[in-house]
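Visitor: structural data only, the sequence is not supplied:
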């Protein structure tokens, strides 16, 4: 595996592959890799000749400085995992490489799906995400990029950026990878205490309960069911839960036969914020 830290070297290497007609798959990450990331690398390997993974903790997408400071860093372990997975290239740029003019973000036309849920709770978050993803796309110039469905709203927003800017890249998604007890794999899981880790699977269980009750309950009843589960759990504090249309992100109120419904949730468990989602009627 080639490990590169500067844009020039990465572009030089990729140009040699592209000149030979090789297809490029790209998996952008912030490190602290887990099975969810490796699943995306594996998807990319099935589609593409060469797979690039990036590790860059992007400061502009953190609206909480404590969250940025505490974000887990496991570079040696990450490199080992990617080598085992037979990833071709790891790109680990510095802040100066990624933000040569300082930590500034750009504005993007996102059809207002950046204004709700994560967007309303984390002001500026998606500006930071879109800025760094657009920058990485322009550097790697991959054929495909891969994102996890756990960050469902982020995935939708990145698809919107690609569409609105007519970027020459196709976005593919990987289903949420879960622990045996249902907890969605996340880099932040490592920050949970032993007791918190035992409580955390309740998030997924509450979503599953709503899914099973979908046919016989209103949206209001389904939301209340999830809210009650979280409020009754020791140490959990609900940040938001909403049942929305997965394309428009508009909240669903009255059921119709053709509804597509996905529940999205964010919960604080101690100081750690966890997100998850589940399609309720697929």
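Guide: Okay, I see it. Note that this is a predicted model, so its numbers are computed, not measured.
Visitor: could you use CA atoms for every contact and neighbour count after this?
Guide: OK.
Visitor: helices of this protein, residue ranges please.
Guide: In the chain, the segments counted as helices under DSSP state H are 7-19, 35-47, 65-70, 75-84, 95-98, 118-121, 125-140, 152-164, 194-199, 202-212, 219-231.
Visitor: could those be laid out in CSV, adding distance to residue 273 and mean neighbour count?
Guide: Shown next, in CSV, are those (distance: least, CA to CA, whole Å; neighbours: other CA atoms under 10 Å):
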stretch, distance to residue 273, mean neighbour count
helix 7-19, 33, 14
helix 35-47, 18, 20
helix 65-70, 9, 12
helix 75-84, 22, 14
helix 95-98, 25, 14
helix 118-121, 11, 16
helix 125-140, 14, 20
helix 152-164, 16, 18
helix 194-199, 11, 13
helix 202-212, 12, 20
helix 219-231, 13, 17
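Visitor: same list, those helices, but as CSV with distance to residue 56 please.
Guide: Formatted as CSV, the helices of the chain follow (distance: least, CA to CA, whole Å):
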stretch, distance to residue 56
helix 7-19, 13
helix 35-47, 14
helix 65-70, 12
helix 75-84, 10
helix 95-98, 8
helix 118-121, 21
helix 125-140, 9
helix 152-164, 17
helix 194-199, 26
helix 202-212, 28
helix 219-231, 33
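Visitor: check it against this one:
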């Protein structure tokens, strides 16, 4: 028997959180779309170091998928996820159905600028971050956590959420968690299960190219040259490249040289039907 509570309504979530708050406990939220792996569990571990109680939300958010994306086939394995979270000592699973998050007549979204319009994932997925920001803002209002943990693998998302919390004065501390990787360097992702055997063998090239590009940038090579040659290398390896760019690590603004501030390399590329994203500090 899985020893972890699970709720599906806002009222039940708030009742649980209120009891913890009345006991003087800090609450952390780890938002996920389920299909959990070791990377997600590391977020729970980090949350445990920052709070007394951990809520993990599991919700495959339809508003962040474009019509041609993988919403219908995105893996949904709630029972397995719940068992993993019990083993990771999370306290509560919040798994609302779509009609709880988006009831009839729902008509409000979050409007974004800054990192959400940086010319990276927002070019390929123009409605994505509005969907992310809307659902995350709802989760924050529903759970009222002290802390929320987000992985650095989705780096643009992390910066979008961080900006939103700052701009809207939301009383939530955003804690970034380092990217976990397989032994060959591939960043852990729920979508890795889509890769064929041949594609899985090719996939680590994206992290190798980022490592080499970061090394070259630290050595003083031109940003535009390094990024262009990184894209060419990935294309030669069989990737369909959406982008590989060096950007300011905080704002995601374009840069022309390494002297313009801390840099972050960000990449997104497809192997077959699977879209992979990764990033690396310079």
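Guide: Structure received. If you're wondering where the values come from, they're calculated on a predicted model, not measured in any experiment.
Visitor: what value does the TM-score take for this pair?
Guide: The TM-score (TM-score structural alignment, normalised by the length of structure 1) is 0.95; 278 aligned residues with a CA RMSD of 1.4 Å.
Visitor: picking that back up, nearest to residue 183 of structure 1 among the helices of structure 1 would be which one?
Guide: Nearest of the helices of structure 1 to residue 183 of structure 1, taken as CA to CA: helix 202-212 at 6.1 Å.
Visitor: and residue 155 of structure 2, what's its match in structure 1?
Guide: For residue 155 of structure 2, the aligned position in structure 1 is residue 152, judged by TM-score structural alignment.
Visitor: map residue 183 of structure 2 onto structure 1.
Guide: When structure 1 is aligned by TM-score structural alignment, residue 183 of structure 2 is paired with residue 180.
Visitor: ok, now residue 57 of structure 2?
Guide: Taking TM-score structural alignment, residue 57 of structure 2 has residue 54 as its aligned residue in structure 1.
Visitor: could you report the neighbour count for its match?
Guide: Around residue 54 of structure 1 there are 21 other residues, counting by other CA atoms under 10 Å.
Visitor: please report how far the match of residue 183 of structure 2 lies from residue 212 of structure 1.
Guide: According to CA to CA, to the nearest Å, residue 180 of structure 1 and residue 212 of structure 1 sit 19 Å apart.
Visitor: also residue 62 of structure 1?
Guide: Distance, residue 62 of structure 1 to residue 212 of structure 1, using CA to CA: 35 Å.
Visitor: try residue 189 of structure 1
Guide: Per CA to CA, residue 189 of structure 1 is found 26 Å from residue 212 of structure 1.
Visitor: which position in structure 2 pairs with residue 231 of structure 1?
Guide: Match for residue 231 of structure 1 (TM-score structural alignment): residue 235.
Visitor: wait, I meant residue 143 of structure 1
Guide: The alignment partner of residue 143 of structure 1 in structure 2, by TM-score structural alignment, is residue 146.
Visitor: residue 25 is in contact with that match, correct?
Guide: No. In this structure residue 146 of structure 2 lies outside contact range of residue 25 using CA atoms under 8 Å: 9.7 Å.
Visitor: among those two, which residue is more densely surrounded?
Guide: The neighbour comparison of residue 146 of structure 2 against residue 25 (other CA under 10 Å) goes to residue 146, with 18 against 15.
Visitor: if we can go back for a sec, residue 107 of structure 2 versus the match of residue 143 of structure 1, what's the distance?
Guide: As for residue 146 of structure 2, its distance to residue 107 of structure 2 is 27 Å (criterion: CA to CA).
Visitor: which neighbours do residue 146 and residue 25 of structure 2 share?
Guide: Contact criterion CA atoms under 8 Å, 6 or more residues apart in numbering; residues shared by residue 146 of structure 2 and residue 25: residue 51.
Visitor: so what's the nearest residue to residue 10 of structure 1 once chain neighbours are set aside up against?
Guide: Leaving aside its sequence neighbours, residue 10 of structure 1 sits nearest to residue 4 (CA to CA, 6 or more residues apart in numbering; 6.3 Å). Contacts for residue 4 of structure 1 (CA under 8 Å, 6+ apart) come out as 10, 89-93.
Visitor: any chance of the residues you listed in a markdown table, plus distance to residue 50 of structure 1?
Guide: Shown next, in a markdown table, are these (distance: CA to CA, whole Å):
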| residue | distance to residue 50 of structure 1 |
| --- | --- |
| 10 | 13 |
| 89 | 8 |
| 90 | 11 |
| 91 | 13 |
| 92 | 17 |
| 93 | 19 |
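Visitor: of those, which is the most crowded?
Guide: With neighbours defined as other CA under 10 Å, the most crowded of the contacts of residue 4 of structure 1 is residue 90; it has 23 neighbours.
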